[in-house]
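>>> sharing a model that was predicted from the sequence below.
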Amino acid sequence: MKKIRKLMLASIFCGAFLLGGQTYAATTHTVKHGETFWNIAKRYGVPLKQLQKQNGKYTDVLFPGEKLVIPKTTISASEKDLLARLVHAEAKGEPYAGKVAVATVVLNRVDHPDFPDTIREVIYERSGGHYAFTPVQNGTINEPADREAYRAVEEAIAFRGLGNGSLYFYNPKTAKSNWLRSKQVTIIIGNHVFAK
């Protein structure tokens, strides 16, 4: 029985390997004059660090004509849309950098062991009967995002893993939580204080 199971698994893996090369070819990018890792990462919606690691690069040096393998993104279009709607609702009227920082907080939570593992789970997380983000509580998360919110999400994805580790943000004029105010401040942008 074990031999049959091993043989079946070997057949499945072999078939997946042979078919995988034809069906799931890696995306490559040919570097053009003036391009940087940063703008290539933003263009493809992948983290800068992941792009560098995928290509065995430990410096920012790129050469025109060089081919880069673009890592497969793990963030779906629907998750990007949800994140953009959160950014739009949370940071409407805030500077662009603040919008990027709001998206970065969500991505930092996804990467942190104390929070859920997906964008959707982080955004809809509940604690003590309340949602973690006001727009989920009041329904403004359902409003469509503007272009700037989508741009901020793409930039936050490219920036992923490079920031100062912000896990929270709040408006000091409206926040009532002493616990939140006790967190280490990482940066202040517009009307939002970011902390970890």
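Thanks, I have the structure now.
>>> make it CA atoms for all contacts and neighbour counts henceforth
Fine.
>>> ranges for the strands of the protein?
27-30, 67-70, 126-127, 130-131, 168-170, 185-189, 192-195 (DSSP state E).
>>> so can I have TSV of those showing mean neighbour count?
Formatted as TSV, those follow (neighbours: other Cα atoms under 10 Å):
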stretch	mean neighbour count
strand 27-30	12
strand 67-70	17
strand 126-127	11
strand 130-131	14
strand 168-170	24
strand 185-189	15
strand 192-195	22
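>>> how near is residue 44 to residue 38?
10 Å (Cα to Cα, to the nearest Å).
>>> ok, now residue 167?
23 Å.
>>> what does residue 67 give?
Distance from residue 67 to residue 38, by Cα to Cα: 15 Å.
>>> re earlier: tell me which of residue 167 and residue 38 has more neighbours.
residue 167 (21 against 18; other Cα atoms under 10 Å).
>>> quick one: the more buried one from residue 114, how far?
Residue 167 is 10 Å from residue 114, by Cα to Cα.
>>> one more: residue 30?
The value you get for residue 30 to residue 114, if Cα to Cα is used, is 39 Å.
>>> want to compare, so here's the second one:
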Amino acid sequence: MSKLVPRTMVMTAALIITALMIGSVAASANEASQNTNTQSSVKTGSVEVSYTVQEGDNLSLIAYKHQVAVRELMRANNLSDSLIRPGDVLQIPEGLSYEGRLSRGVVPREELMLLARLIHAEARGESFEGQVAVGAVILNRISSPYFPKTIPEVIMQKNNRVYQFSPVGDGSINLEPDEKAFKAAEQALSGKDPTGGALFFYNPDISRDSWILTLPVVTKIGNHVFATCT
């Protein structure tokens, strides 16, 4: 009996080790399979990530997920149309900075909605050009060293507990924007700026801010005066 026990223990240990090795190999294979969706690849030019197309994917969804423009995604993969199939491996262009994404109109849906809400609240009685101009002021502030660097931060900015834009303070920014406001937001995001670089706007008939009246006027569109810094 004393001679059989050690031999049995050795055989048992060998079986356990073999099972562990098989399990480790299987786990590694499973992990490798799961990581085929998005993985690092050798950087060539501006390409640094590859993505395996999944069932239900389309170019717009993939571009949004990786914060790149659809046209950049197509260019990186030499695609002449938007047709892709599950299993296709796409090269994802290097991500852009926030301002770079803005310049190409690549922003999250909620930021487009927020911009449209502000435009609607501030300028729903104005012409289409006047609405685009209000959107342009928001984007001009992002490019200025004197203001925050994202659409939400610019719109929600406070000075001495007072919001920069009155609709945020009085709640009218929560009004549902119409199609005109959405189109104006899209035009502003595409780079259209009827103001020529203005950082401020106000209605001279109702403004109570004496300081803003001292700013250099750039242009007047509808009921709004557009101004810049001194």
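That came in fine, so what should we check first? This is a predicted model, so every value here is computed, not measured.
>>> in structure 1, what stretch matches the lengthiest helix in structure 2?
Assignment by DSSP state H gives helix 4-34 as the longest helix of structure 2. Using TM-score structural alignment, helix 4-34 of structure 2 lines up with nothing in structure 1.
>>> name the residues of that helix that come out as buried.
Within helix 4-34 of structure 2, no residue is scored as buried using 16 or more other Cα atoms under 10 Å.
>>> what's the answer for stretch 121-129 of structure 1, then?
Applying 16+ other Cα under 10 Å to stretch 121-129 of structure 1 flags 122, 123, 125 as buried.
>>> looking at these, which is nearest residue 172 of structure 1?
Checking the buried residues of stretch 121-129 of structure 1 against residue 172 of structure 1 with Cα to Cα, the nearest one is residue 123 at 21.0 Å.
>>> counterpart of that closest one over in structure 2?
Match for residue 123 of structure 1 (TM-score structural alignment): residue 155.
>>> swap in residue 80 of structure 1?
Using TM-score structural alignment, residue 80 of structure 1 sits opposite residue 112 in structure 2.
>>> how close does residue 149 of structure 1 get to residue 163 of structure 1?
Relative to residue 163 of structure 1, and taking Cα to Cα, residue 149 of structure 1 is found at 19 Å.
>>> when these two are compared, which one has more neighbours?
Taking neighbours as other Cα under 10 Å, residue 149 of structure 1 and residue 163 compare with residue 149 leading, 26 against 13.
>>> that one maps to what in structure 2?
Aligned partner of residue 149 of structure 1 by TM-score structural alignment: residue 181.
>>> now the helices for structure 1?
2-23, 37-44, 48-54, 77-91, 96-111, 119-123, 134-138, 147-159, 178-181.
>>> mean shift between the fifth one and structure 2?
If you overlay the two and look at helix 96-111 of structure 1, the average distance to its match in structure 2 is 0.5 Å (mean Cα distance after the TM-score superposition for structure 1).
>>> matching residues in structure 2 for that helix?
Counting by TM-score structural alignment, helix 96-111 of structure 1 corresponds to 128-143 in structure 2.
>>> appreciated, that's everything.
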